[in-house]
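Undergrad: Build me a model:
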Amino acid sequence: MKKIMAPRYTAGQGFFDKAFFDCYKGIGYPDRWLEESQTYAPEDAYVISHPTWFYEAIPEVPEISIYELFARTVKKYPDDVAVIFLDKAVTYGELDLMIRKYAAFLKEIGIGKNSVVATMLPNSLQHIVAFYAAAFVGAVHTPIDVMFKPKEIADQLKDSRARVILVLDQWHEKLVDLKADGLIDHEIVTHLQDWIAPKAVVPSTLKLCWDMPKRAIAGTFDFFASMEKHAPLTEPEKVDPRKDAALLLYTAGTTGKNKGVLETHFNLVFNSLTHTHAFRATREREVNFSIMPMFHTSGYLLHQLPVFYQGGTVIPIPLFDAADAFRIIETYRVNVIFAPPTFFIALMNQNELMKKHDLSSIQMTIGCAAPVPVAVQDQWKQMTGLELVNGWGMTETNSGGIISIPGIKEKFDSIGIPVYSEVKITDEMGNILGRNQEGEICYRGLQVAAGYYNNPRETEMTFLPDGWLRTGDKGFVDKEDFVHFAGRIKHLIVVSGYNVSPVEVEHVLYLHPGVEEAMVTGQHDPYQGEKVKATISLKLDYMDKISEQDIMDFCKKHLASYKVPKIVDFRDILPKSPTGKLMRQDHNKDDDPMGL
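TA: Coordinates of the predicted model:
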């Protein structure tokens, strides 16, 4: 792999050279952004990436749909393996045929340009087909968190205006009342066993779903049967890549209401190219262990789209199992893994099992969804000989917007440098700060999403007119152009990469008849990054009658499991400001050494 040297900011000393301008103009970077980039002084907390920092220069980004980018790979590698799911391989040609058949079914039931189609599936072949088929007909794909309870599902269906959903048949009961309420016009169901190898190895974590027999459900369509009875479409719907959305991903908001992030076709195509050419993780085409869920931005932008662009192989993992992970890595010669820190910790906890398997195919391991602690990086390097590098991204930046540079040990505590994009650090008024001064990380690049769906107020506050995105994260830029993450400005809790809104959890707590006041915060957890903590004062009639477990059980009825408080602290009085506002930050400082 090419040795990449540490970047140096050399404004006025050849940094803005021909290679720089040729690259940025070639990818369609706006002239006004380039002009602004040259106005910053070397001491400003500002960095724009130079093409020589990366593995290879990014080629011109084509103005096509994300399906059309996939179709180019199909034409180039029709007989190569695109997906291995439950030990059964699918070639690019076979996958494309499935996509075009399912697209014909979608068109028959009325799905077309700008329609929104939902899925509620684990990582699977079916999920991949559904995404590209929606893009083929010009529709927008919105994946729903598989851990959601009916109310959470209803909220996303209402906000996205999706009327069609593809779901695992075991979760059909979650939708019964929603269909009765008129939120769903068409339900398509599938089973994990619909696509398996004859001698597939079933991990223990999947046993419960696996053992449930497939069943016919009245009033639904069967996924594979509906696909197979249609002739494949041949001409994809024409889209405007820079304006038309392909993906609508939901992320937690500080107000308690999830926000739908609109990802355009160009956003997705741009990211496919940058992740391949800027940060070439392997010497050959990737064989990717796809562990991040497909309802999460990393599930698409790290695990799938760049891999399909280069003609690699995606191995969707429905549910993590350490023993099965080692088997898959060894059997299929996995060479790159993007995963949260908890994944690597779980593997290292199986040290004896790790020693029994050949992991020599792995060429790069990259942390995502949460910062990787230096101690975890050091332990991983000691046990495997591999670097475990950091990165940073969010749904609004289409996943990885900042990456670490392999081989620079002294910068492992940073999150890296921006990927063909810009970062500046500002104060509360939007003024740029100096290097090593902590403020808000602002980000600008062609991968930044189009805005929030049906939410103009939040869009205006976050996506600024000059292209800058206010991330709500704190950080600083050092003298060598590396960006460092220092926490969050917004009161969001990140549990194993999943954003949790404290307000949403508080709203549920206030539904309990015994809760007088409630405040939800994040508390540091060495495994998950953070865990949800609820601090509660009880009504007089309920004092000494409600336990911590009672509160947790109540929340489980209304919230996805990762949102449920793992710590419940009862107090007589909650800390408040002179105006009566709950003092979330002061409370955290009292109880949490990290102030999270």
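Undergrad: From now on I want contacts and neighbour counts done on CA atoms only, so please keep to that.
TA: OK.
Undergrad: check which helix or strand covers the closest residue to Pro293 other than its chain neighbours.
TA: Once flanking residues are discounted, Pro293 sits nearest to Gly299: 5.0 Å by C-alpha to C-alpha, 6 or more residues apart in numbering. Here Gly299 sits within helix 297-301, counting by DSSP states H and E.
Undergrad: for the next helix or strand after that helix, packing partners?
TA: Using DSSP H and E, the helix or strand that follows helix 297-301 towards the C-terminus is helix 305-310. Taking 3 or more C-alpha pairs under 8 Å, 6 or more residues apart in numbering; DSSP states H and E as the contact definition, the neighbouring helices and strands of helix 305-310 are helix 66-76, helix 265-277, strand 313-316.
Undergrad: which residues are contacting the helix holding Gly299?
TA: Contacts of helix 297-301 with the rest of the structure, by C-alpha atoms under 8 Å, 6 or more residues apart in numbering, involve 249, 268, 271-272, 290-294, 368-369, 394-395, 398-400.
Undergrad: and this one, so I can compare the two:
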Amino acid sequence: MEELRSRKANSTPLTPLGFLERAATVYGDCTSVIYNTTTYTWSQTHRRCLQLASSLSSLGIKRGQVVSVIAPNIPAMYELHFAVPMSGAILNSINTRLDARTISVLLRHSESKLVFVDLLASSLILQALSLFPPNTQRPQLVLITDDDDDGGGGEALSSSTVDFCCTYESLVEKGDPEFKWDEDQLSEWDPMILNYTSGTTSSPKGVVHCHRGIFFVTVTSIVDWGVPKQPVYLWTLPMFHANGWSFPWGMAAMGATNICLRKFDGPIIFDLIKKHGVTHMCGAPVVLNMLTNSPNNEKLQNPVHILTAGAPPPAAVLFRTESLGFAVSHGYGLTETAGLVVSCAWKRKWNRLPASERARLKSRQGVNIVGMTEVDVVDAESGVSVKRDGLTLGEVVLRGGAVMLGYFKDPEGTSKCMKENGWFYTGDVGVMHPDGYLEIKDRSKDVIISGGENLSSVELESVLYTHPAINEAAVVARPDEYWGETPCAFVSLKERLTSKPSEKEIMEFCRAKLPHYMVPKTVVFKDELPKTSTGKIQKFVLRDIAKAMGSSRVSRM
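TA: Next up, the predicted model:
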């Protein structure tokens, strides 16, 4: 056996980019993308990605440099998930809900050389670039136009064309369809993706994933969810959100039809399901709630599979969603794992249980998917596994091929969470049930998950503390029927104020400094916030108060 070893024939690099060429071969004349009146086949999508990849070099983009994109779920966003890494560059998808200040910080931290910008985000990106310090190199801009848009895009285009070096379609048109991306030069450990975690503008956490990691999470996510060949996938999950949990590449592997849409609500989703025969979709629990509350909801003729993650879906919402004919699967993952690496693997015997018990079981995060080596809950200090009793709290740890390479420009942060014992420490607090299923109970960093977006309570608190009337501030999650959770701010005011701010005034103060989705939806005034003997604010007390207040029932806008 000693003479048997790794050879070139059995050690080609693992990358999901090859899924596109295979799709063009197997499903070449089948529909790949549908967006309003635009339709592409897999052969066309393959060719467009090759042309775009070849054109990036003409703009001076070199291997290993970062190329950013800020766009909704439109065909260009889908194509860039292949074209950018095919060129050797690293793809950085930016959250379209961020404000200009945050985007400016991320672009500078990533040293992005080029930004693809949806026309409706053109003014936002120009404002972000205006915040660059003097003499700081700015990235080139490519404008993504949209002939199907009727939301004022023409005005945005005419007012900002001069700031863009070219348009997206012009790059596609002039590119070489015979372009050969450097597969032979590729190492599967080469960086492929740079994503930023939420709520980190003061100290950005840029998560870097390699080709190998994306390959692992893509393939195993398809297997775990049981995605069949040629599904019809509706893009209700933002592709900027952890790259749509890896499914841009996964849908190519299965020859899917991708239904793209710029924005959506319940009626639009139901209309598209009927029009296109949608079979699969993903989204945070807020999407499930949107469906159950939609005015045109009715029991589906054929089941639609929904994969949900973020805040645990409430049992009542799960029950209502499945009563409409949706088949809901629940999972758990982080930006650091490039997708969902834990899922509530369903057991047939559970189907015989009452609906309330089924919903309770399904709300747990579950077990590791096939490509994730191991999941555990450990004592944070000793590293020893906690009792599997469903009660003993510990930190959730993971290991497997989908875990990130590390944080960009942050070796200290990387070493803190990726320890020498071989585990990635998530910072999430959970329990392990006797049957080996994980359930998240809290978040050690007090992250609030609202509508699938992670919000940093620390960042929101830092803004509240800049208000001239606020003495103390603490932010916790408050339950919300629609968003899952919303930020609830507890504040104490300074003494001897001539006038006291109202709840609305504090919200407006935060809205001027933060993305709108991070603004507290509730402000509670206290004479003094509860503290420990050492002066630390007792957030667990505030969480109980917020929970007792019930759903915040905030506006959906």
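Undergrad: TM-score them against each other, please.
TA: The TM-score (TM-score structural alignment, normalised by the length of the second structure) is 0.87; 520 aligned residues with a C-alpha RMSD of 2.6 Å.
Undergrad: just the helices and strands packed on helix 305-310 of the first structure: most buried one?
TA: Per residue and on average, the most neighbours among those fall to strand 313-316, with a mean of 26 (mean count of other C-alpha atoms under 10 Å).
Undergrad: Specify, as a residue range, where that strand falls in the second structure.
TA: Counting by TM-score structural alignment, strand 313-316 of the first structure pairs with residues 257-260 of the second structure.
Undergrad: Centre of the chain to the matching stretch, how far?
TA: Taking C-alpha atoms, centre = their mean, to the nearest Å, one finds the center of stretch 257-260 of the second structure at 18 Å from the center of the full chain.
Undergrad: got it, and stretch 309-318 of the second structure?
TA: The chain centroid and the centroid of stretch 309-318 of the second structure are separated by 17 Å, computed with C-alpha atoms, centre = their mean.
Undergrad: Stretch 285-295 of the first structure now?
TA: The mean C-alpha position of stretch 285-295 of the first structure is separated from the chain mean by 11 Å, C-alpha atoms, centre = their mean.
Undergrad: Over to stretch 440-447 of the first structure?
TA: Counting by C-alpha atoms, centre = their mean, stretch 440-447 of the first structure comes out at 17 Å from the chain centroid.
Undergrad: Could you pull out the buried residues of it?
TA: Judged by neighbour count (16 or more other C-alpha atoms under 10 Å), stretch 440-447 of the first structure contains these buried residues: Glu440, Ile441, Cys442, Tyr443, Arg444, Gly445, Leu446, Gln447.
Undergrad: how about the first one, what's its partner in the second structure?
TA: Using TM-score structural alignment to pair residues, one finds that Glu440 of the first structure aligns to Glu395 in the second structure.
Undergrad: Residue nearest the middle of the first structure, spatially speaking?
TA: Thr297 (2.4 Å; C-alpha atoms, centre = their mean).
Undergrad: Mind telling me what it corresponds to in the second structure?
TA: In the second structure, the position corresponding to Thr297 of the first structure is occupied by Ala242, as judged by TM-score structural alignment.
Undergrad: Its match and Ile214 of the second structure: what is the separation?
TA: Using C-alpha to C-alpha, to the nearest Å, one gets 11 Å for the distance from Ala242 of the second structure to Ile214 of the second structure.
Undergrad: what do these two both touch?
TA: Counting by C-alpha under 8 Å, 6+ apart, the common neighbours of Ala242 of the second structure and Ile214 are Ala338.
Undergrad: Now do the strands in the stretch 451-557 of the second structure.
TA: In order along the chain, the stretch 451-557 of the second structure carries the following strands (DSSP state E, counting those that start in this stretch): 453-456, 470-480, 484-493, 522-525.
Undergrad: Fine by me, thanks again.
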